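Q: I need the structure of the sequence given here:
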Amino acid sequence: MLLVIVVATALLLATIIVHGFAVLLLYRIGMTPLMNAEGMSPLRRLHWSYFFVIGFVIAHLIEIMIWALAYWFTGELKDMEEATYFSAITFATIGYGDVTLEGRWRLASAMEGVNGILLFGWTTAFLFKVSAMLWFPRKPPGEAAGVDTD
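A: Here you go, the predicted structure:
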């Protein structure tokens, strides 16, 4: 059981690191447009929204594959297709139950579910902030509508 906890913790930390790099990369690429969103057309804002969403989908797919590789390498699941499917439904906390792990490795799948909840929450928080910056940019106090600065 200790080996499973150690391996699952390492996988959890690896996916957190992947997600952190995704956040940094997406923000670095999108920082200038986010800071200048006020002058953008709605279509351009939508394109930047797509950029962030697709970026996080890719990050989540990488994170799911990290867990899937572990299930496959340990021999818990027979092939990579089954391991990927199981990892995806576990990470997303869907848990259909048509594919399950045997014995001690079940604890790892529980940790993957917790991992998925945390990383989806992080993604949601980031996308919420990005959406606010893109769609509701703040004007400097002197430029607010109806405010006389004289």
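Q: only C-alpha atoms from now on, for both contacts and neighbour counts.
A: Noted.
Q: for this structure, longest helix please?
A: Using DSSP state H to define each element, the chain has its longest helix at helix 2-35.
Q: let's compare: structure for the following, please.
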Amino acid sequence: MVIATGATWGVDWLWGVSLIVICVVIHVIGLMLIYREAVKAMSLAVVRRHFVPMFIVVMGIVALLAAALHGLESALWGGAYRLLDALPDDRSAMLYSLSAMTSYGHADLFLKGPWQLMGALQALNGTLLFGLTTAFLFAMIREIWEIEGCRIQTQQKPSM
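A: Next comes the predicted model:
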């Protein structure tokens, strides 16, 4: 059994916390841009009376872009694992990274001893990112429902 020293864990924490901050910033900026464009598209759809088909298309694109953000952030962690020589090749680094990010954990891969704490830190990062994505999807759907609700109320008002 290999027990990491405090100094090694300090480097793990430094890498892990830095990657967490970078990924959260990328994620929030990415979600903000997605939100802005999705709400703009849905506002136009309401005016043109194509709400339901546009909602389906927009939500599909939003889900794809959110998954792409998670993939990009997993690739950043995988790149760090390769840079640190914590895993032997790019394929295993990406597989391990996606597995850690999602807390799936079924890949038969292990980080080299000095870097094992980073896997747990990446799982923490994944929890934060998936929480942000869930809150984002909820807020976006709510905003779109409000846009649709305003359209319905406008249609129901009697004309003077």
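Q: TM-score of the superposed pair?
A: TM-score for the superposed chains, counting by TM-score structural alignment, normalised by the length of the first structure: 0.86, backed by 149 aligned residues with a CA RMSD of 2.4 Å.
Q: superposed on the second structure, what's the mean shift for the longest helix of the first structure?
A: Superposing on the second structure and averaging over aligned pairs (mean CA distance after the TM-score superposition for the first structure), helix 2-35 of the first structure comes out at 1.3 Å.
Q: who are the contact partners of the aligned residue in the second structure for residue 119 of the first structure?
A: For residue 119 of the first structure, the aligned position in the second structure is residue 129, judged by TM-score structural alignment. Residue 129 of the second structure makes contacts with 23, 24, 27, 70, as judged by CA atoms under 8 Å, 6 or more residues apart in numbering.
Q: what's the closest of the residues you listed to residue 148 of the second structure?
A: residue 27 (27.1 Å; CA to CA).
Q: quick one: map the closest one onto the first structure.
A: Matched to the first structure by TM-score structural alignment, residue 27 of the second structure sits across from residue 19.
Q: wait, that match touches residue 59, no?
A: Yes. Between residue 19 of the first structure and residue 59 a contact is recorded at 6.3 Å, counting by CA atoms under 8 Å.
Q: give me the neighbour count for the aligned partner of residue 36 of the second structure in the first structure.
A: The alignment partner of residue 36 of the second structure in the first structure, by TM-score structural alignment, is residue 28. Using other CA atoms under 10 Å, residue 28 of the first structure has 10 neighbouring residues.
Q: now the helices for the second structure?
A: Along the second structure, the segments classed as helices by DSSP H run 6-48, 51-83, 90-102, 116-156.
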